[in-house]
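A.B. asks: how would this look folded up:
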Amino acid sequence: MQLNFAGKRALVTGAAQGIGRAIALGLQQAGASLTLVDIDEAGLAASAKDLDADCFGVDLGDRAAVHAMVGDLAGQGKAPDILVHAAGGTRGQAGRPLEEIDEDAWHEIFRANVDAAFWLAQACAPHMRDKGAGRIVAIASGAGLRPSLTGIQAYTAAKHALVGIVRQLALELGPQGITVNSVAPGFVRSNPTTERQWEAMGADGQQRLVQSIHTRRLGTAEDIAAATLFLASDQAAWITGQILSVDGGRA
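C.D. replies: Prediction:
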């Protein structure tokens, strides 16, 4: 089976680095035209240049900005057939005791992971419906299925909420030819934040983590991209509302 995205346009968020960039590269290599989005404008510009892609530096937690971006694309005949929301993450936060969490820290993570996913789907779905088909894939996390290794309460809560959004939108959008799925990665060293988390574990913690994985290795951004591309493909037309754990197996 060979995945072919020729003639398809994909909107990939979080594409400045790591998993988002790996997904964008995979889609481009399989023939898709790309629009890349990230709040990191310098990294985004580098990705867009390397991948010959359009790009937008947008705060995806801003509903008006998201709708304006998708409207601009639609006006150019570039409304996405595929939406991959890989942006989000911990926003540089670290685990802290419950009593230390303030409103800004809590809401910042929800805006990036949950609000953004909803506004993007809200803006893109009508254009997919008009075409009679569409694919939405959200990058969640193992933290959306169990407690988070990061120790960040807002992060695990947000990823659980993202899983809920995926399942609800799959129900609502399925009759319109739009599938909605999620990939839930295990721990992947793919950006400066995950590198800091890895170092903070220390040698013993790193060894315990690897030993808890059935395959006895950490995943890569390319592992996550491969699963995402399948769910975004025509071959996955009868798969929706699913949360695919890509974590090497966990004990």
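A.B. asks: alpha carbons only for contacts and neighbour counts from here, please
C.D. replies: OK.
A.B. asks: tell me what the longest strand belonging to the chain is packed against?
C.D. replies: Counting by DSSP state E, the longest strand found in the chain is strand 178-185. Helices and strands touching strand 178-185, by 3 or more Cα pairs under 8 Å, 6 or more residues apart in numbering; DSSP states H and E, are helix 116-131, strand 134-139, helix 153-173, helix 221-231, strand 243-246.
A.B. asks: Sequence B follows; please return its structure for comparison with A:
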Amino acid sequence: MRLNLQDKLFVVTGAAQGIGAAIVKGLVDEGAKVAALDIDAEGLNPLAGLSGVHSYDGDLSSAGDAQALCQSVVEELGPVYGLVTAAGGVRGQTAKALEEVAEPEWRTIFNANVDAAMWCSQAFAPGMRDAGEGRIVTISSGAGLRPSLTGIQAYAAAKHALVGLTRQLALELGPAGITVNSVAPGFVLSNPSTEKQWTAFGAQRQEQVVNGIHMRRLGSAEDIADAVLFLCSERASWISGQVLSVDGGHA
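C.D. replies: Now for the predicted structure:
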């Protein structure tokens, strides 16, 4: 199947590691140009050697900072065809009792998972409207469809909110030829935070998680990237407002 991404410009947030980095590499392999965005400037360095990749570091959680960074991308690289919002995650947090959750922890996860996706979509949608086409793919989670395996209240709530934002943007932007979809990964060992969570589960809980997956294995960052690439392609031109679970089959 030909995805027809040659020379199209995509923006990928959360590009420095894990799922985001795998998406960047997958897009490059399909001939796309990529603006890789992340708050971790040093983490973007390994992407510098990839053809067609331009790195931008900055905080996307505030509207002003996000708009400025997105504007820099357009000024330097030209019109953006697609946006993939992989920024997010648990930000190093682990489960704790409801009574122990502090406001800064709650805000940090919402800023990373929901706010960044909103402000970047707001920044790039006008250009896509002008072009009459575009792709937006958010990275949500199984935790956006059901209670979270991690037990982190803010993460579950934020991913549910991101699914809602995805569906709302699909309704609003569809008439302009812009598709908006989400990929909802199952448990993927893709970065230090997810590895920390996995270790915290302990052997018995780890076995339960794997046995609850039809394929009897955890996912990889590349598994998620493959689904994203399809939704970014011309082959997915009549798919919008959907949440694609990529979780190996969840019992």
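A.B. asks: returning to what we had before: looking at the helices and strands packed on strand 178-185 of the first structure, which is buried most?
C.D. replies: strand 134-139 (a mean of 27; mean count of other Cα atoms under 10 Å).
A.B. asks: Three-state assignment for the aligned partner of residue 90 of the second structure in the first structure, please.
C.D. replies: Residue 90 of the second structure maps onto residue 90 in the first structure when the alignment is built from TM-score structural alignment. Secondary structure assignment for residue 90 of the first structure (DSSP: H, G, I helix; E, B strand; the rest coil): coil.
A.B. asks: From residue 235 of the first structure, how far off is residue 90 of the first structure?
C.D. replies: The spacing between residue 90 of the first structure and residue 235 of the first structure, counted by Cα to Cα, to the nearest Å, is 32 Å.
A.B. asks: between those two, which one's more packed in?
C.D. replies: Using other Cα atoms under 10 Å as the criterion, residue 90 of the first structure and residue 235 rank with residue 90 on top: 21 against 13.
A.B. asks: how about the more buried one, what does it touch?
C.D. replies: Residue 90 of the first structure makes contact with 109, 152, 155, 193, according to Cα atoms under 8 Å, 6 or more residues apart in numbering.
A.B. asks: Make a markdown table from these and add distance to residue 79 of the first structure to it.
C.D. replies: Shown next, in a markdown table, are the contacts of residue 90 of the first structure (distance: Cα to Cα, whole Å):
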| residue | distance to residue 79 of the first structure |
| --- | --- |
| 109 | 27 |
| 152 | 35 |
| 155 | 30 |
| 193 | 32 |
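A.B. asks: show me the contacts for the residue nearest the centre of the first structure.
C.D. replies: Residue closest to the mean C-alpha point of the first structure, counted by Cα atoms, centre = their mean, is residue 86 at 2.0 Å. Neighbouring residues of residue 86 of the first structure by Cα under 8 Å, 6+ apart: 12, 13, 14, 15, 19, 20, 138, 139, 140.
A.B. asks: re the thing from before, quick one, which of the contacts of residue 90 of the first structure are buried?
C.D. replies: Buried members of those, scored by 16 or more other Cα atoms under 10 Å, are 109, 152, 155.
A.B. asks: what about residue 87 of the second structure, which SS state?
C.D. replies: Secondary structure, three-state DSSP: residue 87 of the second structure is coil.
A.B. asks: Report whether the expected contact of it with residue 15 is present.
C.D. replies: Yes - look at residue 87 of the second structure against residue 15 with Cα atoms under 8 Å: they come within range, at 7.3 Å.
A.B. asks: Touching both of those two, which residues are there?
C.D. replies: Counting by Cα under 8 Å, 6+ apart, the shared contacts of residue 87 of the second structure and residue 15 are residue 38.
A.B. asks: sorry, back to before: would you turn the helices and strands packed on strand 178-185 of the first structure into CSV with distance to residue 24 of the first structure?
C.D. replies: As requested, these are arranged in CSV below (distance: least, Cα to Cα, whole Å):
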stretch, distance to residue 24 of the first structure
helix 116-131, 17
strand 134-139, 13
helix 153-173, 21
helix 221-231, 8
strand 243-246, 18
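A.B. asks: Quick one: closest of those to residue 102 of the first structure.
C.D. replies: Among those, the nearest to residue 102 of the first structure by Cα to Cα is helix 153-173 (10.5 Å).
A.B. asks: what about the closest one, how far off from the second structure?
C.D. replies: Mean deviation of helix 153-173 of the first structure relative to the second structure after superposition (mean Cα distance after the TM-score superposition for the first structure): 0.2 Å.
A.B. asks: Please enumerate the strands of the stretch 1-150 of the second structure.
C.D. replies: Using DSSP state E, counting those that start in this stretch, the strands of the stretch 1-150 of the second structure run over 9-13, 33-38, 53-57, 82-85, 134-139.
A.B. asks: Name the residues that touch the shortest one?
C.D. replies: By that I understand strand 82-85 of the second structure. With Cα under 8 Å, 6+ apart, strand 82-85 of the second structure has contacts from 8-14, 116-117, 120-121, 124, 134-139, 232.
A.B. asks: ok, average deviation of that strand from the first structure?
C.D. replies: Mean for strand 82-85 of the second structure is 0.4 Å (mean Cα distance after the TM-score superposition for the first structure).
A.B. asks: Then the second one?
C.D. replies: Overlaying the first structure shows strand 33-38 of the second structure at a mean distance of 0.5 Å from the equivalent residues (mean Cα distance after the TM-score superposition for the first structure).
A.B. asks: ditto for the first one
C.D. replies: For strand 9-13 of the second structure, the mean distance to aligned residues of the first structure following superposition is 0.5 Å (mean Cα distance after the TM-score superposition for the first structure).
A.B. asks: which helices and strands does that strand pack with?
C.D. replies: helix 18-29, strand 33-38, strand 82-85.
A.B. asks: what's the angle between that strand and strand 134-139?
C.D. replies: Angle of strand 9-13 of the second structure versus strand 134-139, following axes from the mean of the first three to the mean of the last three Cα atoms, to 10 degrees, is 20 degrees.
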